[in-house]
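Peer 1: give me the fold of what follows.
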Amino acid sequence: MVFVYGALLAAAPGDESFLDAGWTSSAAERLHPYGAAVAESWATFVQDTAHVTAWIRAVAHWPLMALTLLWLAHRRQGVYVRGAIALLLSSSAGLAVFASLQSFPVREVSLVRDYLALPGVHASWYLLMALAVVATAAKVRARVAVMVLALSAVAGAVLTAEHHLLGALLAVGAPLLAWYAAGHLQDRDRVRRRSAVDASHAAEPEADVVPFRHRGGAVEPRADADLVPLRQAG
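Peer 2: From the prediction side, this is the model:
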């Protein structure tokens, strides 16, 4: 409609043209409401799409993390525990760093809300879930796809952050350190439990072993024993 309207306007640049100027102006006036309606509808569609996309980006990480953790708990308990500990450590460290950069006094509710609104925080969650999936998934294609998606989210968070250094620290530094710290804690706990089991086995007293003595030769009957004849069967 907009192109037709422009063509009709261009067809009558002056008073003399091959089309009647009065007919052209009347047709343009008739088409003008349709063009305005189409432009208004398109602007409304673009605005609604932007709102839906922003809402999906704001809430998509919560169900994604929940489904990933449930899948890890069903497949590998060790990786599930490591991912949960890494999430806790990464979020705590990131919140502490973010709070140290704010001016005091800071309200707790607004501090947590502003921290969760940072794109680097969501990217750190994606990276941790990707590391857990890579450690669990058996197919190489699934590992590569998950890691590519996580790295793209990390790159977008760092590039769009207001402070690139803070964005890189929240999106990459904190989750990687938390992941390896959680693995170290698991290794220490595993070694401690193995040492406790070995110590309990070592503390148990050994049972006395009685040697078996083999008697050679046939057993001779005693002289004072009475011989009892056997009854013939049948």
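Peer 1: every contact and neighbour count from this point should use C-alpha atoms.
Peer 2: Noted.
Peer 1: quick check: residue 60 vs residue 136, distance?
Peer 2: Noted for residue 60: a distance of 22 Å to residue 136, by CA to CA, to the nearest Å.
Peer 1: between those two, who's got more neighbours?
Peer 2: residue 136 (17 against 12; other CA atoms under 10 Å).
Peer 1: thought the more buried one was touching residue 76?
Peer 2: Yes: in this structure residue 136 lies within contact range of residue 76 using CA atoms under 8 Å: 7.0 Å.
Peer 1: mind checking how far residue 28 is from residue 43?
Peer 2: According to CA to CA, residue 28 stands 22 Å off from residue 43.
Peer 1: which one's more surrounded, the two?
Peer 2: Between residue 28 and residue 43, counted using other CA under 10 Å, the more crowded position is residue 28 (18 against 12).
Peer 1: these two touch, right, that one and residue 7?
Peer 2: No: when contacts are counted by CA under 8 Å, residue 28 is not listed as touching residue 7 (9.6 Å).
Peer 1: how many residues are close by residue 167?
Peer 2: 25.
Peer 1: same question, the one 10 residues further on
Peer 2: Taking other CA under 10 Å as the neighbour definition, residue 177 ends up with a count of 15.
Peer 1: now the helix or strand in which residue 181 is found: buried residues?
Peer 2: Here residue 181 sits within helix 174-203, counting by DSSP states H and E. Residues of helix 174-203 classed as buried: 174-176, 178-179, 181-183, 186 (neighbour count, 16 or more other CA atoms under 10 Å).
Peer 1: same check on stretch 139-154?
Peer 2: Within stretch 139-154, the residues scored as buried using 16+ other CA under 10 Å are 143, 146-147, 150-151, 153-154.
Peer 1: how about stretch 67-87?
Peer 2: Counting neighbours by 16+ other CA under 10 Å, the buried set in stretch 67-87 is 68-69, 72, 79-87.
Peer 1: quick revisit: elements contacting the helix holding residue 181?
Peer 2: With contacts defined as 3 or more CA pairs under 8 Å, 6 or more residues apart in numbering; DSSP states H and E, the packing partners of helix 174-203 are helix 77-100, helix 119-136.
Peer 1: quick one more, to check against the first:
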Amino acid sequence: MIGYFGVRGLTDSSQARALHNAAWVEAAERGLHLGWESRLQSLVVDDHAITRILNWIYIFGHWPVIALTLIWLLSRHPELYARAAGAMLLSGAAGLVIFAAFPVAPPRLAGLGMSDTVTEQSHAYRVLQPPAFTNQYAAMPSLHVGWNLIMTMAILAATRKVWLRVLAVALTVSMDATVVLTANHYVIDALAGAALAHLGWHLTGRLQARARRQQQTTLEGFARPSPLVVARPGRTG
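Peer 2: Reported below is the predicted structural model:
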């Protein structure tokens, strides 16, 4: 939390650099044929029923879902809870470094003519994420996408129930679409967030596997019987 506020303080005064970096991201997307944000939002922005749903997903499909998922994992699958929490910490730490080194203005602030549907149409957003707790130049990477994906991977690893697995996948897919359609992130932001999430999940899994091997080796060492020492008769006289 201290790190987040430190980065927020650094980037809040970096509007010019954030806009410059946003222009760089837009150019990279054009080169990769990924500059879909304006075109996609234009398909839904005039339908208030759709934008209301998107706003709800963006607001209530992130922190509330993460909290409920972590509570469920902690009570039912503590090892997966530790892996998910570790993946969030690792990807979040990497995200803070990127936010500080490469602040990026989101599409809604980059002069692309896109509407900030969440702020314009919803009051609940400022209740769950008041301005003092948000960094408006932290578009790259999208931790909305990344951390939702971590929850999805944890749920898929924890259960074989079809309905729950489908819901987990929908959690990620809907957030992927929402962050772009609400003009909060570029397509590349979403891809970067997903990549960080996969990296954090993979590294945490490897650390847990190493810890299990070390624990097993230690237990085997305690369980292994000590070799008998046979005393040889000594010479006398």
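Peer 1: before we move on, the earlier item: closest one to residue 3 of the first structure among the helices and strands packed on helix 174-203 of the first structure?
Peer 2: Nearest of those to residue 3 of the first structure, taken as CA to CA: helix 119-136 at 41.0 Å.
Peer 1: and residue 188 of the second structure, what does it touch?
Peer 2: The neighbours of residue 188 of the second structure, taking CA atoms under 8 Å, 6 or more residues apart in numbering as the test, are 25, 29, 34, 140-141.
Peer 1: for whichever residue in the first structure pairs up with residue 216 of the second structure, give its distance to residue 200 of the first structure.
Peer 2: Residue pairing (TM-score structural alignment): residue 216 of the second structure is matched to residue 194 of the first structure. Here residue 194 of the first structure is placed at a distance of 10 Å from residue 200 of the first structure (CA to CA).
Peer 1: which residues touch stretch 61-79 of the second structure?
Peer 2: Against stretch 61-79 of the second structure from outside (CA under 8 Å, 6+ apart): 80-82, 84-85, 144, 147-148, 151, 155, 158, 171, 175.
Peer 1: could you work out the most separated pair of these?
Peer 2: Within the contacts of stretch 61-79 of the second structure, two members stand farthest from each other by CA to CA: 82 and 175, at 23.2 Å.
Peer 1: ok, the most centrally placed residue in the first structure - contacts?
Peer 2: The first structure has residue 129 as the residue nearest its centroid, 2.6 Å off, counting by CA atoms, centre = their mean. Applying CA under 8 Å, 6+ apart to residue 129 of the first structure gives the contacts 65, 68, 83.
Peer 1: kindly report the same for residue 30 of the second structure.
Peer 2: By CA under 8 Å, 6+ apart, residue 30 of the second structure has no neighbours at all.
Peer 1: now residue 85 of the first structure. Nearest residue, chain neighbours left out?
Peer 2: residue 182 (5.9 Å; CA to CA, 6 or more residues apart in numbering).
Peer 1: residue in the second structure paired with that neighbour?
Peer 2: Per TM-score structural alignment, residue 182 of the first structure is aligned with residue 204.
Peer 1: I'd say that match and residue 87 touch.
Peer 2: Yes: contact criterion CA under 8 Å: residue 204 of the second structure and residue 87 qualify, at 5.9 Å.
Peer 1: what's stretch 164-173 of the second structure aligned against in the first structure?
Peer 2: Taking TM-score structural alignment, stretch 164-173 of the second structure hits residues 142-151 over in the first structure.
Peer 1: and that stretch against the second structure, how far off on average?
Peer 2: Compared with the second structure after the fit, stretch 142-151 of the first structure shows a mean deviation of 1.8 Å (mean CA distance after the TM-score superposition for the first structure).
Peer 1: quick one: residue 155 of the second structure and residue 168 touch, right?
Peer 2: Yes: counting by CA under 8 Å, residue 168 is a contact partner of residue 155 of the second structure at 6.4 Å.
Peer 1: coming back round to it: can you tell me which of the helices and strands packed on helix 174-203 of the first structure comes nearest to residue 110 of the first structure?
Peer 2: Among those, helix 77-100 sits nearest to residue 110 of the first structure (CA to CA), with 10.8 Å.
Peer 1: for residue 94 of the first structure, give me its contacts.
Peer 2: 121, 170, 174.
Peer 1: same thing but at 10 Å, please
Peer 2: The neighbours of residue 94 of the first structure, taking CA atoms under 10 Å, 6 or more residues apart in numbering as the test, are 100, 115, 120-121, 124, 166, 169-171, 173-175.
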